[in-house]
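Novice: just to be clear, the model below is a prediction. Sequence and coordinates:
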Amino acid sequence: MNSELKILVCQDSLMFGGHERMFLSLVPVLLELDWLDSLVICVPSANFAFLQALDQAKLPRLRVRQLRYSKVRGEPYRAPLRWMYRREMDTVLSEEMPALVLLLQGRIENALVPMLAARKARIPIFSYLPMAHGTSELGYRNFTPAITRTLDWIRSYYYRLPDGYAVPSSAVERQLRSRGVTARIDVVPNVVPLIPASSSRADVRVKLGIALDERLALFIGRIDRHQKGLDLLIEVIARSVPVDQRWRFAFVGDGPDASWLDDALETAGLLPQCRRINWTDNPSDWYTASDAIVMPSRFEGVPLTMIEALLHDRPVLASEIDVFLDYLPREGLVRFDETLNIFDALNFICSASLKEKYAIATTKIRAECDLDLSRRLFAEAVNQVLKF
């Protein structure tokens, strides 16, 4: 019998984003648990970015196990029927015999097959979850009321399976409670280290090819048309008249809809006002060069880009969703629809009248950006599930 005490981490998405990066910053505290012998992380073999990040981390007593299968569309419906994936997870659990299965989930439909396998094997389940929105909140227009009700009913079952949760904000805790979750929920704030720009604002602008008298609105992050609301943003820019020639837009990032964004900017005739830049390992230069950050997301957890923006003392123009209501001034939240003139909104959030309110938001974020505290909270949450 295997007497080694392990945590088995399961991630079955092909994405590598802020949630995975935050998890990697928390991993060291798990490896310091006095009862833990080793940590095994299961990642799809096709998730090259996550596998590379794990390899670069070079953490002790951590082993990576690659999975053949990954999450697919319609996973809430399909998970109970994915027999080959389930067989793979049953094999992993029987070979590893973990004391705990930790699910690294984007939403509850991530890692459902590992969740079901762990529940059948009666292994405690812990979910690290950044979002728990209802289906109607996700903004999918092709979902009929019947589909929405069915998905919420199915998800309500999955939400009851974990023995404990760690979430990045009180907003997500409220989402889970509204889904009927009664298990313990611990709030573990997301943390971003403040990396200064490579030089002064003026020098950074020269380096990036931005005129000194230009006003720059920045979208930065994963290029995801639906979740990040990029389709809404492009429509708003295109119909906001009169055009304010002082403002320019930069889209910095990579993602599944990068080619769509290039085509959409060209089709809308926005190339004279907008730039598309691939992701950079030094985003601080872009924050420093910008005047405002734009976040038109339909749904979010606690986006690292919002934290980075506030740490760089930049105002954020964001959509009216719960997480932004918890962190940003109400005056900076808008609906990205036909009623919005984005140039007026950008000028307003950059005005002196809102400077103090954004300063308060920045103070709150800086108080939460304590990596040691987040690590301790995460370790405590894991221990509570196992009652260590």
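Specialist: Yep, that arrived.

Novice: hey, let's count contacts and neighbours off CA atoms from now on
Specialist: OK.

Novice: which of the residues in stretch 81-90 are buried?
Specialist: Using 16 or more other Cα atoms under 10 Å as the burial criterion, the residues of stretch 81-90 that qualify are Tyr85, Arg86, Glu88, Met89, Asp90.

Novice: show me where this protein has its strands.
Specialist: With DSSP state E as the criterion, the chain has strands at 6-10, 38-44, 62-67, 100-104, 125-128, 164-167, 184-187, 215-220, 247-252, 274-277, 292-295, 316-319, 333-334.

Novice: those strands into a markdown table, with extra columns for distance to Gln384?
Specialist: A markdown table is the format used below for these (distance: least, Cα to Cα, whole Å):
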| stretch | distance to Gln384 |
| --- | --- |
| strand 6-10 | 14 |
| strand 38-44 | 18 |
| strand 62-67 | 22 |
| strand 100-104 | 11 |
| strand 125-128 | 10 |
| strand 164-167 | 8 |
| strand 184-187 | 9 |
| strand 215-220 | 36 |
| strand 247-252 | 40 |
| strand 274-277 | 44 |
| strand 292-295 | 35 |
| strand 316-319 | 35 |
| strand 333-334 | 37 |
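
Novice: then this one, side by side with the first:
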Amino acid sequence: MTGPATLSTRDGAGARRVLFYDDVTVFGGHEKMALSLLEQLFRFTGYSAVFVFAKKNRRLAQELKLLQEKYPDRLSLVPTRYASGRMPTLEMFWQLPQLVALVRLFKSLAPAFAIIVQGNVELSIKGLVAARVAGIPAVSYLPYVGPFSDIPDLPLAGLRDLCNKLLYKLPQGHVVIADAHRKTLIEDQCLCSTRLFVLRNLVDGDQLTEYPKTDAREKLGLPPSGVIITVLGRLHFKGKGQDVAVRALSGLLGKDLRLLVVGEGPDREQLMQLAAPHVSDGSVVLIDWVENPSVVYSATDIILMPSNLEGVPLVLLEALLFGKMVLASDIPPFDEYLPSDRRFQAGDEESLRQCVLRALSDLQGGAYTPRLVTMDSDMNREEVLRLVHSMTVDGKGARDA
């Protein structure tokens, strides 16, 4: 096997194949970045791919079809009925027939190695176990590596953290999105540093277009005047904290200040009930994912991220590319991107409210200077090549290395 810097970059049927697996049913940031990883694999190597995914995830299916049109000879799609629930590890025990069928599917696809897309170590765990049983070297794509005990009110968090120590040992490698995450896996999970790959989240600025604010608001059915604060992400209170945002801003909302919540997820009905009084007077607006997020950013004055846990969220990077003011919980990685006066204590409604009031004062007084970021589309090239080389050492995969 040649070294990582000399991997073939040829296209077509002769290229080797990588299996991607994702059974989450709601499209989120880690799905979007997994698609970015897939495209980087195509750009930097000669490998083709087959993507096995939950057919209930309609947006992922749409995005994959668009990517397949771009790379028709290199990407195959396999929709399945398999899906992660709220406690995926426990669910495996009464879904053994699904697991057996998945093992057969993986063996029939015969990939060189597999990339299991996991928002956290529990999600898509069936794919990780199936790859292990099928004898297929696998790497886990992990945007979040923190303990579950850090998530407020999560059932059985301590027990799950204990069990998850075993799950971290299943794959032959892990892809993380920040150096701090790599350090966490080495120190907390005792994982081998040579099997950890840091592939940083990328945002393609060419796909983002800034619209006039009034035009963007008209597209979204929003009033042209007043300040709009936007919370954009999967509707999952324990992870993303939209409920805290609604309660914290309740006394501030009105015709001059509106809250826009964009996303889909398991807590949508609860959010609608919680925000019902404000939805009726138009001070809270709920919309599903939009095809063009540029419209949302263009219509927005402040991006609010009240998360309890995060990796390196795309919303943060996209908002900074747009030069938007971002307010976020005082958790990693926000402390690396935002000053202290733009952060608030996670889960604390009063801390969030005071942070918003400071931000509004700065906006009105012209005291805010946008922090712009830039992205190098090739910055992950060497690490992608190292990943492929590591997982295919001597043509046998990392398990035998």
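Specialist: All right, it came through fine. Keep in mind that this is a model prediction, so the values were computed, not measured.

Novice: re earlier: now for the buried residues of stretch 81-90 of structure 1: which two are most distant?
Specialist: Tyr85 and Asp90 (8.7 Å; Cα to Cα).

Novice: and which of the buried residues of stretch 81-90 of structure 1 is nearest Asp344 of structure 1?
Specialist: Nearest to Asp344 of structure 1 among the buried residues of stretch 81-90 of structure 1, with distances taken as Cα to Cα, is Tyr85, at 51.1 Å.

Novice: how about that closest one, nearest residue that isn't a chain neighbour?
Specialist: Tyr69 (5.9 Å; Cα to Cα, 6 or more residues apart in numbering).

Novice: what's the matching residue for that neighbour over in structure 2?
Specialist: Residue pairing (TM-score structural alignment): Tyr69 of structure 1 is matched to Tyr82 of structure 2.

Novice: for Gln95 of structure 2, see how far away its match is.
Specialist: Tyr82 of structure 2 sits 9 Å away from Gln95 of structure 2 when distances are taken as Cα to Cα, to the nearest Å.

Novice: ok, back up a step: what's around the match of Tyr69 of structure 1, how many residues?
Specialist: Neighbourhood size, Tyr82 of structure 2 [other Cα atoms under 10 Å]: 22.

Novice: hmm, it is touching Asp23, no?
Specialist: Yes: using Cα atoms under 8 Å, Tyr82 of structure 2 is in contact with Asp23, at 6.0 Å.

Novice: joint contacts of these two?
Specialist: Common neighbours of Tyr82 of structure 2 and Asp23 (criterion: Cα atoms under 8 Å, 6 or more residues apart in numbering): Phe53, Ala54.

Novice: follow-up on the earlier one: save the buried residues of stretch 81-90 of structure 1 as JSON lines, and put in distance to Thr150 of structure 1 too.
Specialist: As requested, the buried residues of stretch 81-90 of structure 1 are exported to JSON lines (distance: Cα to Cα, whole Å):
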{"residue": "Tyr85", "distance to Thr150 of structure 1": "24"}
{"residue": "Arg86", "distance to Thr150 of structure 1": "23"}
{"residue": "Glu88", "distance to Thr150 of structure 1": "28"}
{"residue": "Met89", "distance to Thr150 of structure 1": "27"}
{"residue": "Asp90", "distance to Thr150 of structure 1": "28"}
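
Novice: between these, which is closest to Leu218 of structure 1?
Specialist: Using Cα to Cα, the buried residues of stretch 81-90 of structure 1 come closest to Leu218 of structure 1 at Tyr85, 40.4 Å.

Novice: trace the closest one over to structure 2, please.
Specialist: Match for Tyr85 of structure 1 (TM-score structural alignment): Gln98.

Novice: thinking that match is in contact with Tyr82, fair?
Specialist: Yes: between Gln98 of structure 2 and Tyr82 there is a contact at 7.2 Å, judged by Cα under 8 Å.

Novice: gap between the nearest residue to Thr209 of structure 2 once chain neighbours are set aside and Tyr211 of structure 2?
Specialist: Leaving out its chain neighbours, the residue that sits closest to Thr209 of structure 2 by Cα to Cα, 6+ apart is Ser294, at 5.6 Å. Using Cα to Cα, we find Ser294 of structure 2 at a distance of 8 Å from Tyr211 of structure 2.

Novice: just Gly254 of structure 2 next, same as before
Specialist: In this view, Gly254 of structure 2 and Tyr211 of structure 2 are 25 Å apart by Cα to Cα.

Novice: cool, Lys255 of structure 2 as well?
Specialist: Separation of Lys255 of structure 2 from Tyr211 of structure 2 (Cα to Cα): 23 Å.

Novice: also Asn164 of structure 2?
Specialist: 45 Å.

Novice: the two: which has the busier surroundings?
Specialist: Between Asn164 of structure 2 and Tyr211, Asn164 has the larger neighbour count (other Cα under 10 Å), namely 18 against 15.

Novice: run a quick neighbour tally on the closest residue to Ala359 of structure 1 other than its chain neighbours.
Specialist: Computed as Cα to Cα, 6+ apart, the closest residue to Ala359 of structure 1 that is not its neighbour in sequence is Asp313, at 7.3 Å. Look at Asp313 of structure 1: counted by other Cα under 10 Å, it has 19 neighbours.

Novice: alignment lookup: Asp313 of structure 1 to structure 2.
Specialist: Asp313 of structure 1 maps onto Gly323 of structure 2 when the alignment is built from TM-score structural alignment.
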